[in-house]
Every structure is written in structure tokens, then in C-alpha cells.
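Participant: Need the 3D shape of this:
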Amino acid sequence: MRHRLSAWLAPQRPATPEPIDDPARRRVLIIELIIVFAITLGLSGVRSLLSLVDALLRPEPLGEQRVAINAPQATMDLIDLLKQLLSVVQLLGWGALGAYLLVRGGMRLAEVGLDRRRPGRDLRLGVGLTALIGLPGLALYLVGWQLGLNLAVQPSTLDETWWRPITLTLAAFGNSFAEEMLVVGYLLTRLRQLGSGENSALLIAAVLRGSYHLYQGIGGFVGNLIMGLVFGRVWQRTNRLWPLIVAHTLLDVVAFVGYAFLRDRVTWLP
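Facilitator: The predicted structure is shown next:
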């Protein structure tokens, strides 16, 4: 039991990928990391920080302010639909960029757990992670909101249209693929190649995940930091990325589609 706990708290670094010692190759990897996150989730983190600062400077308390995750992007339904779909394409492109760079660097996607060898076990683990993160995460958000540490987060303010559940489900998958591919599969792999320890790399990835949720408030940062620690450790121990994508997708589908369905039917949702 003690050995198993130690393996989760302080896992051994795997044999592959091997750390890169050549200074020129290390410099290329560092530049690559800066570029990738400067145009994807790192930039989102800076924007979220500025959004939080702006919210804190307003006269209204955080708990009385609202922020929408999936909001209308046009007044005409067809144009709104197309712009929602383009947002999904952008997210998929971000995730594909991380996958491509790993493959371009000589790795196989199976090495980060993005293969079809064990779909049943991946699905079961993903559902288990959904249960582990979902209810405690909702409780943490509601407590943070009541304490004034969070804005009132509205997962969807889209109008009631035939395509709303479709685009929200696609957005859930787009978010999960982009985040788990970049923050876990890509970033943690690159940090291993740069010689970072498993725990320090995990903390970096978790802080990054929390940073681009700062627009939700301090509670949003803390909740996603914890989620990042759990998801990153599961990947470090299992080397499977699909369960994280499954769990993240299910969490977002419940949040996006469930909120859109319930927001006018219950009084306790913002």
C-alpha cells in the first residue's frame, strides 16, 4: 500500500522519451513551446488574467458579475452557427498542432496514449474520472461563487435553436481535445525531454490549466488547478490520453448542454 501511494505521489520518470542534452536541440524545443502556447492556451491564460483584473476593478463584487463560456457570436442564426463551428475547428486545430509536432519530432501518438488499443478500459477510466471530478468540482464552484471568489459562470447563453445541443457537444469535444492534447500529451512530453521532474512538470501544466480559467474567478483557477493535478498524474501513471479526453468531454457536455436545458427551469443556476 505504501509503495503504491509513493508511486502516485512521486512517480518514476519513464525511460522514454529520453532527456535531450544537446543545447541546440533544447533551444529549439524551448522556442517551440513558447510559440505554441503564445498562440494557443498560454495566450488564453494572459487574457483570462486581464479579464479577472478587470472584473476585480469593477464596483460590483465578483459574485454579482456574469461571464458566458458559449455565447452568441452573430445576430443571424446561420452565421452564428457557422462561427460556433469555426470556434470548434480552431480548438481541434490547436490540439492537432500539438499532436503534429510530437509526430514531426519522431514520436508516435501511441506513446502519449492516443491510440485505439484499449477502448473499453479507456472509456471506463474516463467515466470514473468524470465522477471523481464532476460533483466535487460543481460543489467547489458553487461554494466559491457564494463566497464571492467566482463570477457567475454561464456555460451557455445561446438561443434555443435546433443546432444548439449539437454545437455545444462539439465545443465540449473541441475543448477537451485541445486542452488534454496540449497541456498533458504535448507539454508534459516536452518537459520530460527537457529533463523536468514528474512533479515539477505536473505543477507547471496544472498552473497553466488554471490560468486560462482565471476569467471565471479565483475559484475557477483553483478548481482547474486541482483538475490539472489529477488528470496530469493519471496520464503520468497510465500513459493514456483518451480517458482524459473522454472525462473532459463528458464534464463539458453536462455543463454546456445541461445548463442550456436547465437555466430557465431552475432558480439556483446563475
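Participant: use CA for all of it now, contacts and neighbours both
Facilitator: Fine.
Participant: which residue ranges form the helices in the stretch 151-270 of the chain?
Facilitator: Along the stretch 151-270 of the chain, counting by DSSP state H, counting those that start in this stretch, helices occupy 164-179, 187-193, 198-211, 218-238, 242-262.
Participant: Using TSV, lay out the ones you listed together with mean neighbour count.
Facilitator: Listed next are these as TSV, based on neighbours: other Cα atoms under 10 Å:
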stretch	mean neighbour count
helix 164-179	22
helix 187-193	21
helix 198-211	21
helix 218-238	21
helix 242-262	22
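Participant: Figure out which of the ones you listed is closest to Arg26.
Facilitator: Minimum separation from Arg26 across the helices of the stretch 151-270 of the chain (Cα to Cα) falls at helix 187-193, 8.3 Å.
Participant: Nearest to Val153, out of the helices of the stretch 151-270 of the chain?
Facilitator: Once the helices of the stretch 151-270 of the chain are compared by Cα to Cα, helix 218-238 is nearest, at 9.3 Å.
Participant: which residues sit against the closest one?
Facilitator: If you take Cα atoms under 8 Å, 6 or more residues apart in numbering as the criterion, helix 218-238 is touched by 8, 11, 133, 137, 140-141, 144-145, 149-150, 184, 198, 202-203, 205-207, 209-214, 240-241, 244.
Participant: returning to what we had before: which of the helices of the stretch 151-270 of the chain sits closest to Glu111?
Facilitator: helix 187-193 (9.5 Å).
Participant: other SSEs contacting the closest one?
Facilitator: Under the contact definition 3 or more Cα pairs under 8 Å, 6 or more residues apart in numbering; DSSP states H and E, helix 187-193 sits against helix 198-211.
Participant: now the angle between helix 164-179 and the helix it packs on, please.
Facilitator: Computed by axes from the mean of the first three to the mean of the last three Cα atoms, to 10 degrees, the angle separating helix 198-211 from helix 164-179 equals 150 degrees.
Participant: how far is helix 198-211 from where the chain is centred?
Facilitator: Centre-to-centre, helix 198-211 and its host chain are 12 Å apart (Cα atoms, centre = their mean, to the nearest Å).
Participant: Also this sequence, please, to line up against the first:
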Amino acid sequence: MHGTDGVTLAVPPVGRMRAEEGSASMRVGSGRCQHGPDGHLDIDHTQPWILPPLAILPGPDPSDSARPCQVSLTSECQGSFTSIMNATAQAADSTSQTPPSTPILVGALVSRLLMILALGLLTPVLVRLAVPDTTALEGAFWTNATVIVVDLLTIALVGWLLAREGKRIGELLHFKLADLGWGLLLAVILYVVFLVATIIGNLVAYQGAPPVSQEQLRLPLAVGILAIVAAVTIAIAEELLYRGYLQPRFEAKLGRWPGMLLVALVFGLQHIGFALTSPQALVSKVVSTLLVGIVFGLLYWWRKRLMPLIIAHALVDIVGLGLPTLLIALS
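Facilitator: Reported below is the predicted structural model:
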């Protein structure tokens, strides 16, 4: 930029990028650009203008190959030019960040619920086709172990949703050494909450303790090992989806408490697929996991980090799901 109130910007005339001397004029943005005989580009900001295509610029003149082309802007025009450049940068940035629409958020909210329901319905049927004398309770253990497939799909879904917003899944899974300590503390809290919530769920469903099954369970060792792995994948998938992705976005749309409670409710409902052995088992599971989901939401508010919750969730599921299944398989 050049002028009494501007700054000179020198551009070497390389190839076809050389301004023509004489009286050639171009329309370039929010002012009229006049190329004068002194080699400067004077812009009148009172006239509409657009940037000139490079094709209209003539080739280099050997006689002035060492002379730069200079552009003059008045202070008022400089402001217009800066505004245009800022708007262009913002428009380019917005194309890489697409905020989630309400239908996409609702679809993400019910996606895992539907996948687990399908898994809970289909897995026992497929297991019985392979092993006809498989009981309903044994089929439920198979469902718990094979949920790894749904977990991987859930993680992929969250990754895709974040990518639409110009974000990466690693931003939510960032690990700090302090997360181990917080994860252990939260695991103790959650385990106590889980026990209390289970008692409440049983009181609602059974009006007391649930009946004790006398069934002799038979599970292959592979199911026991998969149950340990599933305890970890469940923690990663559920915390990524419900607390890491959905909770902040529904809180932004509905308000803090309504958004958190909605996500906790669906978190509880998704466990229907794990409790299809009886209506009472279904009610008990949904009530208990709804209460646990609310506590998960509160802990996320407290820590404002996902990794401690993932660690705590995995530890609770290993103790409550993985190890019991493995011990049954080993027996």
C-alpha cells in the first residue's frame, strides 16, 4: 500500500503478474482502481470494485523487469479492504465447521440405544442357533460380551460427528497423569452410587431383593475374556457419546439441567437391550442406570474432563461385569 496516509506494498512483476502502465483501469472491490503512469495502483473507495482476473494483466516488459508494482490505498479504503479480507477468512473457516443440527443430535442420542436393543434381541437368537440349549441368562452374558461391536460403531460415529465440526476425537481423549488418580477416586464414588442405585432399582421393580437364580451357567472362556475387553470399550464409547459429545450440546440447546437429564435418561434407556430376560429385570436396570447416568453428568460438570470418567467407568464395569463373567467362564 502507498500514499500519504498509507503503506507501500511492493510486488515484483513475475510472469503475467505485472500491472499495465498508462490509463488502464480495473474494478477491484469497494473502490475504483486506476493504474497511473507512475506505476502505482490508486483506489477510489467510493466506487464498487472487484478483484481483477490475472488473465487481463499483460506479460512482463523486459525494460522494467526490475521495477516493482506498487499499490496505493487511502486510510478509508484500507479499512474496507481489511474488512473484506476478515470476512473472507471467516467464511473459509466456517466451511470446515458445521454445527450439529437438531435432527443430527437426536439421531446421535438414540443411535446407541437402537443398536444395543438390536444386539440384545439378535444375539441370544444367534447363540441358540449355534448352541440350542443356551438359556436366556446365558444369552444375556453373550450380549454383554459382544457389545464390543456396538462400541466400535459408537466411537466411529462420535469421530464423524466431531469431524463435521472441525474437531478431533483425540481432543476428548487427551490423557494426563493426574487422570489416573481422579479416575480411581471417581471409581470409588461411582461404585457406591452403583450399589445404591441397584438397590433402588430392585425396590422399584421387585419391591425388594431380586430372586436368586439357581441356574448353572455355562460360558466359554472366550466370553469371559471378551467381557473384560467390553468393560473397557463400553466405558470409552459411552463416555465419548453421552458425556463428551451429547451432554454439552444438549445443554447448549435446552439448558444445563434439562440437557444433562435428557442425556442421562437415554443413557438409562439404552440398557434395555442388556435386560431382556424379564420385565422386572428391565425396569430395575433402567432405573439404576438412569440414576448412575445423572451422577456421571454431575461428575463431568465437576471435573470438566472425560478421561477420569472413562477410567472410573471402566473400573466399575470390570468389577461389576467383566470379572464375574470371567469367573463364571473359568468355573
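Participant: Would you mind putting the helices of the stretch 151-270 of the first structure into CSV with distance to Leu125 of the first structure alongside?
Facilitator: Shown next, in CSV, are the helices of the stretch 151-270 of the first structure (distance: least, Cα to Cα, whole Å):
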stretch, distance to Leu125 of the first structure
helix 164-179, 15
helix 187-193, 20
helix 198-211, 20
helix 218-238, 10
helix 242-262, 6
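Participant: quick one: which of the ones you listed is nearest Leu52 of the first structure?
Facilitator: Between Leu52 of the first structure and the helices of the stretch 151-270 of the first structure, the shortest separation by Cα to Cα is 8.4 Å, and it involves helix 218-238.
Participant: Can you give me the distance of the most centrally placed residue in the first structure to Arg2 of the first structure?
Facilitator: Residue closest to the average C-alpha location in the first structure (Cα atoms, centre = their mean): Glu179, at 3.9 Å. Glu179 of the first structure sits 32 Å away from Arg2 of the first structure, going by Cα to Cα, to the nearest Å.
Participant: related to what we said a few turns ago, wait, the residue nearest to the centre of the first structure sits on Gly95?
Facilitator: Yes - counting by Cα atoms under 8 Å, Glu179 of the first structure touches Gly95, with 7.1 Å between them.
Participant: Which stretches in the stretch 51-200 of the second structure count as strands?
Facilitator: Ranges of strands within the stretch 51-200 of the second structure are 69-72, based on DSSP state E, counting those that start in this stretch.
Participant: Which stretches in it count as helices?
Facilitator: Using DSSP H, counting those that start in this stretch, the helices of the stretch 51-200 of the second structure run over residues 75-94, 102-130, 136-146, 148-164, 178-206.
Participant: Just say which of those is most tucked in.
Facilitator: With neighbours defined as mean count of other Cα atoms under 10 Å, the helices of the stretch 51-200 of the second structure peak in mean count at helix 136-146, which reaches a mean of 21.
Participant: Residues contacting that helix, please?
Facilitator: Applying Cα under 8 Å, 6+ apart, the contact partners of helix 136-146 of the second structure are 119-120, 123-124, 127-128, 217-219, 223-224, 226-227, 230, 274-277, 325.
Participant: quick one: contacts for the residue nearest to the centre of the first structure?
Facilitator: Counting by Cα under 8 Å, 6+ apart, Glu179 of the first structure touches 41, 95, 209.
Participant: repeat that with 10 Å
Facilitator: 40-41, 91-92, 94-95, 173, 185-186, 209, 244-245, 248 (Cα atoms under 10 Å, 6 or more residues apart in numbering).
Participant: what about the equivalent of Asp151 of the second structure over in the first structure, distance to Leu251 of the first structure?
Facilitator: Here Asp151 of the second structure is matched to Leu91 in the first structure, going by TM-score structural alignment. Leu91 of the first structure is 17 Å from Leu251 of the first structure, where distance means Cα to Cα.
Participant: before we move on, what about Ile133 of the first structure?
Facilitator: Distance of Ile133 of the first structure to Leu251 of the first structure, given as Cα to Cα: 8 Å.
Participant: cool, Leu56 of the first structure as well?
Facilitator: 28 Å.
Participant: got it, and Ser44 of the first structure?
Facilitator: Distance of Ser44 of the first structure to Leu251 of the first structure, given as Cα to Cα: 20 Å.
Participant: And for Asp264 of the first structure?
Facilitator: Here Asp264 of the first structure is placed at a distance of 21 Å from Leu251 of the first structure (Cα to Cα).
Participant: For Asp80 of the first structure, give me its contacts.
Facilitator: Neighbour list for Asp80 of the first structure: 71-74, 86, 158 [criterion: Cα under 10 Å, 6+ apart].
Participant: a markdown table for those, including distance to Val103 of the first structure?
Facilitator: Converted to a markdown table, these look like this (distance: Cα to Cα, whole Å):
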| residue | distance to Val103 of the first structure |
| --- | --- |
| Ala71 | 35 |
| Pro72 | 36 |
| Gln73 | 34 |
| Ala74 | 37 |
| Leu86 | 25 |
| Leu158 | 37 |
